[in-house]
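>>> sharing a model prediction with you, sequence too.
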Amino acid sequence: MCGRYALGIRASFVRHQLQQQGLPVDEAPDDDEARETYNFPPGAYGLVYRADVPDQGAPADNEENGDAAEVTNTQPESYNYQIKTMKWGLIPFWTKRSPDYGSMLKTINCRDDSLIEDRGMWTTMKRKKRCLVVAQGFYEWLKKGPGGKEKVPHFVKRKDGNLMCFAGLWDCVQYEDSGDGSAGEKLYTYTIITTDSNKQLKFLHDRMPVILEPDTEAIKIWLDPKRNKWSKELQSLLKPFEGELECYPVSKEVGKVGNNSPDFIIPVDSKENKNNIANFFGNAKAKKKESMKENPEGKVEETRSTIDHESTEDNAPLPVPEPVLGKKHTLEEDDTQPDAKQQKLSSPGKSSSPSKTTEEKIASSLSKTTAGKTVSPQKTTGRTPRSGTSNAGATMKTSPNKNTEKGTQRITSFFGK
C-alpha cells in the first residue's frame, strides 16, 4: 500500500521537471496552492497530472459500440494537460455529505485487481478519470521484532532522482447543503493505484504503488481521454515497477503526521542526516581535527587593526612609533637642556622665558593666572600620555661628568633639598 509519501518541492519546480521528462504542462497552480511537505499524509492537497477534461470525465462518443478499446492512434495533442491541486482520498461524485476521516482513509489506495471486473465504485473513474500522482518517493514501514511491534520507516525513490509518477484515479464531488456552507463547492479528490511489490521491495511490503515511466507509450495510453472504455491494455499497465529503485531506513520521526523535515528522505545513517546523534559527535571531532591541522600549536592570530592614538585604553594594539628624521639625540644632549624638556611637560605648546627661576617654573606649573583669576589645574588620572616621539619614554639621567649650574637643575633636585 501507499499511506505516506514525500513532496517537499514547489508546484513550479514540479512543472519544470515534468516538462523536462517529456510531459506537456499547459496549466499549473501557484506555489502556495499546494502543500509542500516531506511527510505528505492522507487528506492533504497534492499535485495531480491529468488531461483537461470536464468534471464528468472524458466524453464517451464510441462507448456504445466498443470502438474506444481498440483505439491505437492516440492524439494527446488535441487535449490540454494540466497539473491540478486535489485532496488525497477519493470521494465519489454521488456522495451527498462529507465523509469522516476514517471513511476517507479507505479510498486513499485502489488495488489493481479490483479494476479487472467492470463493476464497483471505481468503474466510472477508471474509464474516464485517470491521472498521475506526482511524488519524490514514498514511505513504507518494515515490521521487526516479536509480533512486528517495532516498525522501521523506509523511503523508496527512483535511483535516477526523477520524480515518481503514480497511476491514479480522480473524481469531483459537490455536497448537498449540510449547514456548513460547503454546498455547491466542487471538491477534487484522488486515489493511488497499488499492485504487487517487485523483487526489490518484497522484504518491505507485499504491495507498492504503480509507477509509470515518463515520456513512454504507457503514460500516453493511460492518460488518453479517448480511451473511455476499460480494456486489457489499460489493465496490463498496472504492474510492478521494473526500473531501479533506492530503498533505505529513515528517521522514525516521520511516523508522526505533524512532523516535517528534509532529513526524512535522507538515510538515517548518512553523514548528511543532521538528526543522527552519531553524526553530530562525529562532525564535532572532524572539525576539531581539521582545526588542529591548520593550527597545530593552538596559536591565536591577532586580526584586529591598529589605530593611531595617544591613549592606552583602547583594545587595539598601539602603533609602532615612526623614527624621527634628522639629528640623532643622545641622553647626554637631552640632559643639557632639562629646562626646555620640563617646560614641555608642564605647559605644552608654549615657550618659557629663560630668565625665570626654578621657583617661578614650579608656581606656573601648579596654577595658571587668567585675567586676575587663579584657575586650578585639572586633576590627572595618574596615566602618563605617550608621546609620538621616539625619545619620549627615555629616562633622563644626569651625566656624572657634568656640573649643573644653578637655575638649570631638575625639579626633583629642588624637592630633594
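Thanks, I have the structure now.
>>> for the rest of this, base every contact and every neighbour count on C-alpha atoms.
Will do.
>>> show me the strands in the stretch 151-300 of the chain, by range?
Per DSSP state E, counting those that start in this stretch, the stretch 151-300 of the chain carries strands over the ranges 164-174, 186-196, 207-209, 245-249.
>>> could I get those strands in JSON lines, plus columns for mean neighbour count and distance to residue 155?
Below are the strands of the stretch 151-300 of the chain laid out as JSON lines (neighbours: other C-alpha atoms under 10 Å; distance: least, C-alpha to C-alpha, whole Å):
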{"stretch": "strand 164-174", "mean neighbour count": "24", "distance to residue 155": "13"}
{"stretch": "strand 186-196", "mean neighbour count": "23", "distance to residue 155": "17"}
{"stretch": "strand 207-209", "mean neighbour count": "24", "distance to residue 155": "12"}
{"stretch": "strand 245-249", "mean neighbour count": "17", "distance to residue 155": "6"}
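>>> for comparison:
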Amino acid sequence: MCGRFVMAKAAGDLVAEFELDPHSGEIILRESYNVAPTADVPVIVRKAGQGPEGGTGPRELEVAHWGLVPVWAKDMSFGSRAFNARSETIREKPTFRSAVKRKRCLVLAEGYYEWLKPDTPKGRKRPFYISPEDGSTIAFAGLYEWWRDKDAGEDAPWLLSCTIMTAASPDPDEGGVLGELGRLHDRLPVPLDPAFFDEWLDPENDDAETLVNTAVAGAFDVASGWRMHEVGTDVGNVRNNSPELVRPVRP
C-alpha cells in the first residue's frame, strides 16, 4: 500500500520533468516530507475537449485531495477510506469503476514510506523510505473524481480527489530491491513508465481492463530502479515534517 510519501519539488520543476502545460508552473505546492491521506497532493491529468479542435488537452498539473470521493458520496469524509485502490478489484468496486474508465491521473511523489512488521511478537515496526535511484519523481497510477456537496447548493465548490492504485508486491525471494520490496509489504503502489503516461491519461480510452493490466505488468520494471533505507520512527507522526525524516538511521 501507500500511506505516506514525500513531495518537496516546486511546480516549475515538475513542468519541466513531465512536459506539462506551462501554466501549471503557476500552481503553488506545499513542500512536505510526510504527506498523509486526506492531504492535498500534486496530480497530472489530461482533459477531453481541451486540445486543438476539441481533442484531448495537454498534461496539466492539479492539486487533489488524497482519498477518492465519488460523485455519489454523501460527504468528503468518504475519501479517508479510499486513498488506495486494489488493481484486482478496481474495475468492479463502485467507488472506482467509473473513474478507472476515463478519469485516470498520475499521482506524483519523490518517494514513499513503508513499515516492516517485526519478526517477533515483542518486536517493533521499522519504517523505510523508498525512492528512485536517479532522483526522478515517481508517477503512481491514480484515479481522480470531481465532487460537490449537493446539500450546499449550486454555489458549493468542487473538490478534486484522487487515489493510488496498488498491486501485489514482488516475490520476497527475488534478488535486489524487488525482493526487498516484497519482504517489506505485500502490496506495491503501482509506478508507471514514462512511455505509458499518455496512454494511461487519455480520457478517450475507456479500455480499463487493458490499461490496468498493462500498468501492473510494467510496475516491477520501474520499481527495479528504486532504492530503500531505514529511517527514524518520527515519520509515524504526521505533525513531523522536515528533510530529517528521510535520512538513513543505519549505514
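Done, it's in. Computed from a prediction, not measured in an experiment: that's the story for all the values here.
>>> related to what we said a few turns ago, adding distance to residue 229 of the first structure, write the strands of the stretch 151-300 of the first structure out as a markdown table.
Output for the strands of the stretch 151-300 of the first structure, formatted as a markdown table (distance: least, C-alpha to C-alpha, whole Å):
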| stretch | distance to residue 229 of the first structure |
| --- | --- |
| strand 164-174 | 14 |
| strand 186-196 | 18 |
| strand 207-209 | 23 |
| strand 245-249 | 32 |
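>>> any idea which of the ones you listed gets closest to residue 114 of the first structure?
Closest to residue 114 of the first structure of the strands of the stretch 151-300 of the first structure is strand 186-196 (C-alpha to C-alpha; 9.9 Å).
>>> show me how far the closest one is from its chain's centre.
Distance, stretch centre to chain centre, for strand 186-196 of the first structure: 32 Å (C-alpha atoms, centre = their mean, to the nearest Å).
>>> cool, stretch 231-240 of the second structure as well?
The chain centre lies 20 Å from the centre of stretch 231-240 of the second structure; the measure is C-alpha atoms, centre = their mean.
>>> circling back to that earlier point, which of the strands of the stretch 151-300 of the first structure sits closest to residue 225 of the first structure?
Shortest separation from residue 225 of the first structure across these is recorded for strand 164-174, at 12.8 Å, computed as C-alpha to C-alpha.
>>> hey, where'd the helices end up in the stretch 1-150 of the second structure?
For the stretch 1-150 of the second structure, helices defined by DSSP state H, counting those that start in this stretch occupy the ranges 11-18, 99-102.
>>> dump those to CSV, plus distance to residue 216 of the second structure and mean neighbour count.
Output for the helices of the stretch 1-150 of the second structure, formatted as CSV (distance: least, C-alpha to C-alpha, whole Å; neighbours: other C-alpha atoms under 10 Å):
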stretch, distance to residue 216 of the second structure, mean neighbour count
helix 11-18, 21, 16
helix 99-102, 14, 23
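>>> can I get those in TSV with distance to residue 138 of the second structure?
Shown next, in TSV, are the helices of the stretch 1-150 of the second structure (distance: least, C-alpha to C-alpha, whole Å):
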stretch	distance to residue 138 of the second structure
helix 11-18	11
helix 99-102	20
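>>> what does residue 202 of the second structure align to in the first structure?
Across the two structures, residue 202 of the second structure finds its equivalent in residue 224 of the first structure, going by TM-score structural alignment.
>>> again, but for residue 105 of the second structure
Residue pairing (TM-score structural alignment): residue 105 of the second structure is matched to residue 131 of the first structure.
>>> for its match, grab the count of nearby residues.
Burial of residue 131 of the first structure, expressed as a neighbour count using other C-alpha atoms under 10 Å, amounts to 26.
>>> before we move on, what about residue 55 of the second structure?
12.
>>> skipping adjacent residues, who's closest to it in space?
Excluding the flanking residues, the one nearest residue 55 of the second structure by C-alpha to C-alpha, 6 or more residues apart in numbering is residue 49, at 4.9 Å.
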